[in-house]
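> 3D, please:
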Amino acid sequence: MSVNEYLESLLRETVLEFVNGDFDKISAKLIDDLTIEDIKEELNNWGELTPPPDSAYRNDTNRIGYSDGSGYVIEFELWIDNQKSDLTLTCEVLVDKMQNIQSFRIENLHVL
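Now for the predicted structure:
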């Protein structure tokens, strides 16, 4: 599996955890400054999270590489009531020198 395919798989898994309300799994991925209460509070301002179409993971993911090659920031607009919303999931992916993924963490959930 390529790095891009693996990143897409991790993102898809995380988005589906949000859709399914699996807060235990989400909590394990949060950066230290973000709490599950923060996530729940933001989600309360929106309608029902729905799974995005498969094409969204390929076409609507914003991935920004760190200049030192140590990782990426990934931004993905979540889907609400079967439509893309402004509610954006931001994740950080750290990689080693061989581009093997070392960590995948949720950095933020916010309106972009």
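
> could you use CA atoms for every contact and neighbour count after this?
OK.

> if I look at the closest residue in space to residue 27 that isn't next to it in sequence, how far off is residue 78?
Setting aside the residues directly before and after it, residue 27 is nearest to residue 36 in space (Cα to Cα, 6 or more residues apart in numbering), at 5.7 Å. When Cα to Cα, to the nearest Å is the yardstick, residue 36 and residue 78 sit 17 Å from each other.

> check residue 24 too.
Counting by Cα to Cα, the gap from residue 24 to residue 78 is 19 Å.

> before we compare anything, build this one as well:
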Amino acid sequence: MDDNIIGLLESLVVLLVNSKFSEIVARNENGRLSQSEIEAALREYPGIISLPPESAYRSVYVYDIYDGATGARKSEFDLWYDGEVSDLTLSAEIKKNSSGELVITIEDIHVL
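Purely as a prediction, here's the structure:
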């Protein structure tokens, strides 16, 4: 697993857990979801979102998308609620921006 991808994912999850939704939008990491859609997806799931243990990031599912220019990948990561893994999944895309830096954007937050 690429440590850069884990770092981006971990940073995004910390923002979600700490309800820093406007910061997610300011960083253009919200993807196609609006700030209110992100808030609603997390609020409507029963319980309270919590930080996963460090080891949870090692089980993120990452798969390549055919796009050699951006090195795009998709990831699926189960969010944690009340200190336990849930079936609410953060789907995100990780790719290189025009400057060649890896960036992450939310694709969806949904129950799998």
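
> map residue 18 of structure 1 onto structure 2.
In structure 2, residue 18 of structure 1 lines up with residue 16, judged by TM-score structural alignment.

> and its match, helix, strand or coil?
Of the three states, residue 16 of structure 2 takes helix under DSSP: H, G, I helix; E, B strand; the rest coil.

> tell me how many other residues surround it.
As a burial measure, residue 16 of structure 2 scores 20 neighbours (other Cα atoms under 10 Å).

> how about the secondary structure of residue 28 of structure 1?
Under three-state DSSP, residue 28 of structure 1 comes out as helix.

> tell me the contacts of the match of residue 18 of structure 1?
If you count contacts by Cα atoms under 8 Å, 6 or more residues apart in numbering, residue 16 of structure 2 has none.

> could you measure from it over to residue 56 of structure 2?
Residue 16 of structure 2 is 16 Å from residue 56 of structure 2, by Cα to Cα.

> likewise for residue 1 of structure 2?
For residue 1 of structure 2, the distance to residue 56 of structure 2 - Cα to Cα - is 12 Å.
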